[in-house]
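Asks: What would the 3D arrangement of this be:
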Amino acid sequence: MKTKQIHKEMITIGNLHVYCEYVLNNKPPIILIHGFVSSTYTFKHIIPLLAEKFSVVAIDLPGFGRSEKSKKFIYSFKNYAKLIVECLNFFNLNKVTIVGHSMGGQIALYMAKYFPDKLTNLILLSSSGYLEKVKNPLFFGSYLPFSRFFLERYIKRKNVRSSVENVFYNHQLITEELLKEFQIPLMDKDFYISLLRLLRHREGDFTTEQLLEIQVPTLLIWGSEDKVVPVEIGNRLVTDLPNAKLITYEKTGHLLTHERPLKLYNDIVTYTSEK
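Replies: Below is the predicted model of the structure:
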């Protein structure tokens, strides 16, 4: 299998500097959205596979990875969805398959609710679900003068390896490169400002009533050993989404893009080819 060239560059979308990895080859487009405190590195093993069948675009969401940590951007799911639409316009893409991992799954659902004409399929990987908006004490606390320093101290107290182990079932797949990638944003002081703004602006996840309104065909894929977003959330989502099916991977954790890239690729290709 010949490896397609993956372009990696900073682009400007909506006055924001956004890091992007993409392969454009006149094949059906697929957009990859990473989760909380993550980046395009989530899709490191699956982008080369997907490029055999799709034009692939993955970005670091503003506030994460190598993208701008803006102090003005409103870090809401709806604004992230609007930014993805601007990304589609930047690359002149339409009728796309959206793949969202973890928090990226909620952003993908916002795409499906507010911009359904842009989508052909929705694929949710261990998607966030049913979380409420932040409580008022934390919301107002985020405006305190030294809140950024408290957040930075709290996060840096956590051991990066133990945090990464929490998203894997098979710890043997954890590499030094992967640990380094997870550490990169922690060294940027503006990263913590972005997190505080996300804390303020993030809407709650969709309710059952809102999910029932989404008609985009949806594939849910979950790791049975997911400790971050348990498979029970997938079982609820597949019931609440009108046009959805669920696949579960045994002996797989939250970061299934690293643990089961080939199986994931095959399931995506099979699902999208049936539509």
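Asks: all contacts plus neighbour counts: C-alpha atoms, from now on.
Replies: Noted.
Asks: Give me the packing partners of the helix or strand hosting Met111, helices and strands only.
Replies: Using DSSP states H and E, Met111 sits within helix 103-114. Helix 103-114 is packed against strand 29-33, helix 77-90, strand 96-101, strand 119-125, with contacts defined by 3 or more C-alpha pairs under 8 Å, 6 or more residues apart in numbering; DSSP states H and E.
Asks: One more, so I can put them side by side:
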Amino acid sequence: MNTTKQLIFLPGASGRTDFWLPLIKNLPKNISTQIIAYPAFGNEPAHPDIHNFEQLQCDVLNKIDRPCILVAQSMGGIFAVAAALKKPELIQGLVLIATSGGIDLSQFNVADWRQSYAKEFLNYPNWFITTKINYESQLAQIQQKILLIWGDHDLVSPVEVGQYLEQSFQNAKLKVIYGGEHDLAHRYAEQVAQEIVLYLSQLDMNLLN
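Replies: Just a heads-up that it's a prediction; the model follows:
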């Protein structure tokens, strides 16, 4: 059994790569990790050829160039789902945390985060929060085993969204972190790391069967 895993982390709309550091610190040392930064987000310089969400998604997918498990926060889940659809031969699994997964959230009672986001991140491209990309009709095509992690106090992506995704994917399991809000992967890093390690062990068992 191969004991080395490659985990690639996708930030949320803030683009903060340091968001993942507490979680990575709590993972076993035999797990290889990489964080993909988004040009023009966080401290990452802008790219002259990226002017819309589709171009950013293409850039992110180009950086996913090896067999890996994707771990995505919030809007980063859109990239993770796109990678699973477009590069299924490389994506060994998905861990989606408090994300939309590229579905229409209008059917859920979600808090409108876009106004506060626009005020906090004045220099960020506004097309990131106005994108309407929707993969809902394609979710059932994804065959990889998926771990969904939600917080029961998350107003941005409530547990109902996770429950809906659990039913939409072929092979998904929802784990709820009690007391967790939208930043649960950062604030409850140790508990989230335990869920990811358990998920990885289950992937290994599936490969052996």
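Asks: about what we covered before: what range in structure 2 matches the helix holding Met111 of structure 1?
Replies: Mapped onto structure 2 using TM-score structural alignment, helix 103-114 of structure 1 covers residues 75-86.
Asks: Identify each buried residue in the matching stretch, please.
Replies: 75-85 (16 or more other C-alpha atoms under 10 Å).
Asks: TSV for those, including distance to Ser100 of structure 2?
Replies: Shown next, in TSV, are the buried residues of stretch 75-86 of structure 2 (distance: C-alpha to C-alpha, whole Å):
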residue	distance to Ser100 of structure 2
Met75	7
Gly76	9
Gly77	7
Ile78	7
Phe79	11
Ala80	11
Val81	10
Ala82	12
Ala83	15
Ala84	15
Leu85	16
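Asks: Going by distance to His153 of structure 2, which of the residues you listed wins?
Replies: Checking the buried residues of stretch 75-86 of structure 2 against His153 of structure 2 by C-alpha to C-alpha gives Met75 as the nearest, at 17.9 Å.
Asks: Tell me who's in contact with the spatially closest residue to that closest one that is not a sequence neighbour.
Replies: Take Met75 of structure 2 and drop its neighbours on the chain: the residue closest to it by C-alpha to C-alpha, 6 or more residues apart in numbering is Gly12, 4.9 Å away. Applying C-alpha atoms under 8 Å, 6 or more residues apart in numbering to Gly12 of structure 2 gives the contacts 72-77.
Asks: do the same with Tyr80 of structure 1
Replies: 61, 107.
Asks: mind running it again at 7 Å?
Replies: Ile107 (C-alpha atoms under 7 Å, 6 or more residues apart in numbering).
Asks: so can I have CSV of the helices and strands packed on helix 103-114 of structure 1 showing distance to Glu176 of structure 1?
Replies: Output for those, formatted as CSV (distance: least, C-alpha to C-alpha, whole Å):
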stretch, distance to Glu176 of structure 1
strand 29-33, 23
helix 77-90, 30
strand 96-101, 22
strand 119-125, 24
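Asks: how about those, which one is nearest Ile46 of structure 1?
Replies: Taking C-alpha to C-alpha, strand 29-33 is the member of those nearest to Ile46 of structure 1, at 10.1 Å.
Asks: Quick one: list the elements packing against that closest one.
Replies: Here strand 29-33 of structure 1 touches strand 55-59, strand 96-101, going by 3 or more C-alpha pairs under 7 Å, 6 or more residues apart in numbering; DSSP states H and E.
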